[in-house]
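Fold the following and give me the result.
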Amino acid sequence: MAKPAAQRVLSRLDDLPPLPRNTMRLGEIIEDPASTPLQLAQVIEQDAALAARVMRLANSAYCAVSSGVDNLERAVCLLGFSTIHHIALCLQSLQILGSQGPPPPEQLMEHSLQVACASQLLAERLKLPLPQRFFAAGLLHDIGRLALYVLEPEQAHNWPERAEQEPDRLLAERQLFGIDHLEAGRLLAGKWKYPRALLGAIANHHPGLDGGGTEPAVADRQLQQVVCVADNWLRQLDRSSLPGVAFAPRTKP
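A predicted model of the protein is given here:
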């Protein structure tokens, strides 16, 4: 039987609202091999924020289109279905969590952005396909930690002290919240029906994890490994401020 703290977190995760219908519809279209860029574009245009983000990315140096991109259908063709789906998941997931409680510590969001940038850079250096999806995976890799902070702010306030007492950060999370951020992220990704590869990167981005004994596809494993390397590398760069990323800012002595 789960401990009371874990039961409370699990209940609050379960009570989070679902992703908007448009975002779920994008996933359905992407899974249909007969779908077309026009179908995807028609769903995207119903979400002004997503449409703007897609157009901005399509016209960025990332796509390097000298003539410019002036319609969503062409943007879809340039970016690819998977990249656009990941962008939509990022936008909506962060928006929902942001509406549930206090804003997350700047340090937590900064680390997620750093991992996102490092993941995409590694993917580009390794010449892996669709490097933009590595950015999205990096941005969402700690969605479980963000959820714990938002849903359990009082417990999160005690994180710095607990982290000092217990060097194993996952164990410290389980002691404090009854659940660690990998499991919280896995549950949240399942609830919101994230693609398998993205769920795997969220649940298995710490070294030594095997994905629960299930051998992922090559592309899925690449996503997990790149995010894991980026996350571990950044934490090694600054152990004093990113030992596992504190839930609340440390107070100066």
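
Going by C-alpha atoms from here, please, whenever you check contacts or count neighbours.
Fine.

how about stretch 54-68: buried residues?
For stretch 54-68, the neighbour count (16 or more other Cα atoms under 10 Å) marks 54-55, 57-59 as buried.

from the residues you listed, which single one is nearest His85?
Val54 (10.3 Å; Cα to Cα).

so who does that closest one touch?
Neighbouring residues of Val54 by Cα atoms under 8 Å, 6 or more residues apart in numbering: 72, 75, 84.

Name the nearest residue to the second one, ignoring sequence neighbours.
Taking Cα to Cα, 6 or more residues apart in numbering as the measure, Ala75 lies nearest to Ala58, with 5.4 Å between them; neighbours along the chain are not counted.

Now the second one, please; I'll put the structures next to each other:
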Amino acid sequence: MPIKLEHILKRVQALPPLPTSALRVIALTKNPDTSVKDLETVIGRDPALTAGMLRQANSAYYGYARRISSLQEAIVMLGFQVTQGLAMASAVAPLLKTDLLGYGIEQEGLWKHSLLTAMTAKRLCQHRKLPFGDVAFTAGLLHDIGKLVISIYVQEVGPYLLEKVKEAKFTYVELEEKVIGFNHATVGGFLAKTWFLPQDLVSAISSHHAPSQAQSHVELASVVHVANGLASLLGIGGGVDNFLNPIQQDALDRLALKENDLERLMADLGEFLVDPTLFG
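Prediction:
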């Protein structure tokens, strides 16, 4: 039942746009002339964004001993790039907190999986001393947004996909491509472009299941690929494909990751999960 591209694009365009405030934050954090006051002014105009940012900033993940009570304090203490990630998290949370029947994802499941992937991607960058940890956080947060679009098609062929993934030597995402005509990563790239996101995010989202095929930002795509795989192993939120898209060895090799590195990252994931406020 291959779906025509025009049908996919119509569903992409039907999703609500990102809040203007979140897009403005992304633009400001990329401008070296931006001040703390500039960011505070833009974020402060959006009460939901402000509340979401402060909630995330006070989670155990960031580890501050005292409570951060103002936007200015959060921006100064966390930095511009972390502010960008928090703004994006607050902006997309309502979209990601939805049932996706095609993937067997209950309400908030995709949000939990996406946030775990984001945190793992950033921690992986810290572990390997890679300079793009905050971009990796945002890419991890958004990596599965294509599921919002094609879940309805997966719902129609879900039992068939699960049957074939057991019979054939294909991953679940490869079967999405073969049966539906598009996989959720590619469709996520379409959506990222519709939202006017930067190319590094578009590339990482589009290629997070096949980082070696990324046309740019291969290392970033590899980080998101591994982080997604580790988050999936916990079985929290992701869906029926959690264990059906294994981590690729070439991504591990590219990042020089060994088994003990993965064990350490999984232990970090476990530490995140003890925070009752993590998923807000």
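
what's the TM-score for these two chains?
The TM-score (TM-score structural alignment, normalised by the length of structure 1) is 0.74; 236 aligned residues with a Cα RMSD of 3.5 Å.

To which residue of structure 2 is Glu124 of structure 1 aligned?
Alignment note (TM-score structural alignment): Glu124 of structure 1 maps to Gln126 of structure 2.

Verify the assumption that its match is located in a helix.
Yes - using DSSP: H, G, I helix; E, B strand; the rest coil, the assignment for Gln126 of structure 2 is a helix.

one step back: can I get the contacts of Val54 of structure 1 in CSV with neighbour count?
Converted to CSV, those look like this (neighbours: other Cα atoms under 10 Å):
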residue, neighbour count
Leu72, 21
Ala75, 23
Ile84, 27
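
distance of the closest residue to Tyr64 of structure 2 other than its chain neighbours from Pro19 of structure 2?
Nearest residue to Tyr64 of structure 2 in three dimensions, chain neighbours excluded: Asn58, at 7.2 Å (Cα to Cα, 6+ apart). Separation of Asn58 of structure 2 from Pro19 of structure 2 (Cα to Cα, to the nearest Å) stands at 23 Å.

Show me which parts of stretch 203-216 of structure 2 are buried, residue by residue.
203-212, 214, 216.

how far out from the middle of the chain is that stretch?
The chain centroid and the centroid of stretch 203-216 of structure 2 are separated by 13 Å under Cα atoms, centre = their mean, to the nearest Å.

what's the answer for stretch 93-109 of structure 2, then?
The answer for stretch 93-109 of structure 2 is 14 Å, by Cα atoms, centre = their mean.

quick one: what's aligned to Pro169 of structure 1 in structure 2?
For residue 169 of structure 1 the amino acid is Arg, not Pro. By TM-score structural alignment, Arg169 of structure 1 lines up with Tyr172.

Quick check, its match in contact with Asn245.
Yes - taking contacts as Cα atoms under 8 Å, Tyr172 of structure 2 lies within contact range of Asn245: 6.0 Å.

who's more crowded, the two?
Legend: neighbour count by other Cα atoms under 10 Å for Tyr172 of structure 2 and Asn245, higher for Tyr172 (22 against 17).

ok, the more buried one - contacts?
Shown in contact with Tyr172 of structure 2 (Cα under 8 Å, 6+ apart): 161-162, 165, 241, 244-245.

Out of those, which is nearest to Val42 of structure 2?
Closest approach between the contacts of Tyr172 of structure 2 and Val42 of structure 2, by Cα to Cα: Asp241, at 38.1 Å.

ok, the residue nearest to the closest one when sequence neighbours are not counted to Ala93 of structure 2 distance?
Excluding the flanking residues, the one nearest Asp241 of structure 2 by Cα to Cα, 6+ apart is Tyr172, at 6.2 Å. Note on Tyr172 of structure 2: its distance to Ala93 of structure 2, by Cα to Cα, is 25 Å.

Next: Ala204 of structure 2.
Counting by Cα to Cα - Ala204 of structure 2 and Ala93 of structure 2 are separated by 19 Å.

cool, Lys164 of structure 2 as well?
Using Cα to Cα, we find Lys164 of structure 2 at a distance of 33 Å from Ala93 of structure 2.
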